[in-house]
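Engineer: All I have is the shape, not the residue letters:
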């Protein structure tokens, strides 16, 4: 995740780093118990955009309460700068920072500008985006481990299916539909199915007679990615750029209900630059994957490595230091 990449570099530069996230979503799963942050806080907040009526009022009230708590946290730690990566979990701390006149920096993760970042952009010291040609810092902050294990894929011996942090039934079903064909072609399968769908997928692979390396959720995704030669993945920003940094070509299957359809636009950016493939969920998805399995990988893998920019997190932290002088 982008927050983890930034925290690692900030600590290397002598900063105390705290994380303010939400009790909802995936923040706790990634950062509770073990993380690079000096302190982590999870506040009661949830998305507002897709809610109506009382649910919307309640969500806004929770963000306001989280805003008040965030002010106290920022003052307690004497925070000098805040980096927002968008989304509802960033709202409280971002507004709290502005209310305390703490320098706010924004990284837009997606190809479509999120509503929170759009609202905050005029008040930020810096706005960074891998998709914006006018961004002062190019690229996306990815942990060094993805660059260290990068390699050019010359042939397809192993495919990895990634449905995101929650898993994705459409990708799980796609993997199951091609499992026997991949077995015939002697292609190994690594599959992160998501915890909620793990048992069903496990049983179906067993019924098909196909051995796979199956996970519900794992924090060792970098190791799995480095072993694969092709990925089938959602097009969330962090995963997209981690695959790119590792030189792993991918067929992206965008989550159809993502806000502003941002996953499709993320994947379209990759396709436009001839770095990978994209196919929406639907009847043609299986055929698209099987045709992709037969395509050469080396050229796309090389282009991904050439396109990826190493040290973006370093640049972002250096920019903070220069701005605070």
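Structural biologist: Thanks, I have the structure now. A quick note: this is a predicted structure, and the numbers were derived from the prediction, not measured. Residues are numbered from 1 along each chain as shown.

Engineer: contacts, neighbours, all on C-alpha from now
Structural biologist: Noted.

Engineer: Now whichever helix or strand residue 266 is part of: buried residues?
Structural biologist: In the assignment (DSSP states H and E), residue 266 maps to helix 262-272. By neighbour count, and taking 16 or more other C-alpha atoms under 10 Å as the criterion, the buried residues in helix 262-272 are 262-270.

Engineer: let's bring in a second one:
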């Protein structure tokens, strides 16, 4: 028997941001764990983040030269469209070489040409959409997909019809219910601030503006600032004589989630999924310049369940932060109810469910 006859191969197309890549990695790892004969290949647009993350996890990957259309000028769009056939041809060459049984699109520039090539070659296409408001790639590709797996109930995607599956957004298994302790009356509020993500300078500055009014409250702070804002944010804390753990980047996010009572952050899809999995309520300040304001819609799903509050980034943000954090510091029941609501939204089996759906399309292998 041919040694390749029962080898299942999955090509994952997309990337460019952690929000696309981290769920894809969770799926890839689950797929590889199902059989030592399974194989995975990532195809992306070659951004430095793609190389860093995938190389760090030891995942094989190839590059398609392609860029996005949204928010770009007319001539740039013409250039991108002119290069699209070459991107499809490159994708087809990769598909012929790797011979995947299924292509999984996770969004990002490279997903469209790869999925189109797969469809033309008779390879089943499955889509995973991380955000509550579907991205352009998902909207374009959903009519040709065998299945479209979404992360939030009520995701508006009419073009997918009956192919929609509510799966959730895969996260690392060690995050699931990692917050074991419960805050009691008299306990300080352990606040985790995630200001190190893309576009989080506005969040960091809103926090710094609020610090003088938060001084003296029973709040213990861990503040991830990002490397660009580390010095500026540190100076604000030290200038006020406020003790806090201020770090550019958190390596051990699981421990930080486990020790927190409340999180203040942007509302990227991965962050929202991780908070639900960990069982943590949040104050969200969505990145106002995110495509189609998708971070607001992600945050809204948590807020509607009672797991979060949302503040827009404007001149009143600091004032609202002070009022909300003061109330949360006084009343542990507030944050514990939010935490319980967040955990109720968790779909810890998302990676397993999606992997099983992928492998169902490989049943003849």
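Structural biologist: Sure thing, it's come through. Bear in mind the structure is a predicted one, so any value in this text is a computation, not a measurement.

Engineer: picking up where we left off before, mind giving me JSON lines with the buried residues of helix 262-272 of the first structure and columns for distance to residue 150 of the first structure?
Structural biologist: Shown next, in JSON lines, are those (distance: C-alpha to C-alpha, whole Å):
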{"residue": "262", "distance to residue 150 of the first structure": "26"}
{"residue": "263", "distance to residue 150 of the first structure": "24"}
{"residue": "264", "distance to residue 150 of the first structure": "25"}
{"residue": "265", "distance to residue 150 of the first structure": "25"}
{"residue": "266", "distance to residue 150 of the first structure": "21"}
{"residue": "267", "distance to residue 150 of the first structure": "20"}
{"residue": "268", "distance to residue 150 of the first structure": "23"}
{"residue": "269", "distance to residue 150 of the first structure": "21"}
{"residue": "270", "distance to residue 150 of the first structure": "18"}
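
Engineer: among the residues you listed, which two are most distant?
Structural biologist: The widest separation within these, taken as C-alpha to C-alpha, falls between 262 and 270 and amounts to 12.8 Å.

Engineer: Which parts of the second structure are helices?
Structural biologist: Secondary structure of the second structure by DSSP state H: the helices cover 18-34, 48-56, 74-98, 111-120, 136-141, 201-214, 230-239, 253-259, 269-278, 294-304, 317-330, 332-345, 350-360.

Engineer: any idea which of the ones you listed is most buried?
Structural biologist: With neighbours defined as mean count of other C-alpha atoms under 10 Å, those peak in mean count at helix 269-278, which reaches a mean of 26.

Engineer: thinking again about what came up before, show me which of the buried residues of helix 262-272 of the first structure is closest to residue 30 of the first structure.
Structural biologist: Ranking those by separation from residue 30 of the first structure, with C-alpha to C-alpha as the measure, puts residue 263 on top at 20.8 Å.

Engineer: which residues does the residue in the second structure that the closest one lines up against contact?
Structural biologist: Per TM-score structural alignment, the equivalent position to residue 263 of the first structure in the second structure is residue 295. With contacts defined as C-alpha atoms under 8 Å, 6 or more residues apart in numbering, residue 295 of the second structure is in contact with 131, 266-269, 286-288.

Engineer: roughly how far apart are the alignment partner in the first structure of residue 180 of the second structure and residue 228 of the first structure?
Structural biologist: The equivalent of residue 180 of the second structure in the first structure is residue 151 (alignment by TM-score structural alignment). With the distance defined as C-alpha to C-alpha, to the nearest Å, residue 151 of the first structure ends up 10 Å from residue 228 of the first structure.

Engineer: Find residues that contact each of these two.
Structural biologist: With C-alpha under 8 Å, 6+ apart, residue 151 of the first structure and residue 228 have common neighbours residue 248.

Engineer: Which residues are in contact with residue 302 of the first structure?
Structural biologist: With C-alpha under 8 Å, 6+ apart as the criterion, the residues that contact residue 302 of the first structure are 152, 247.
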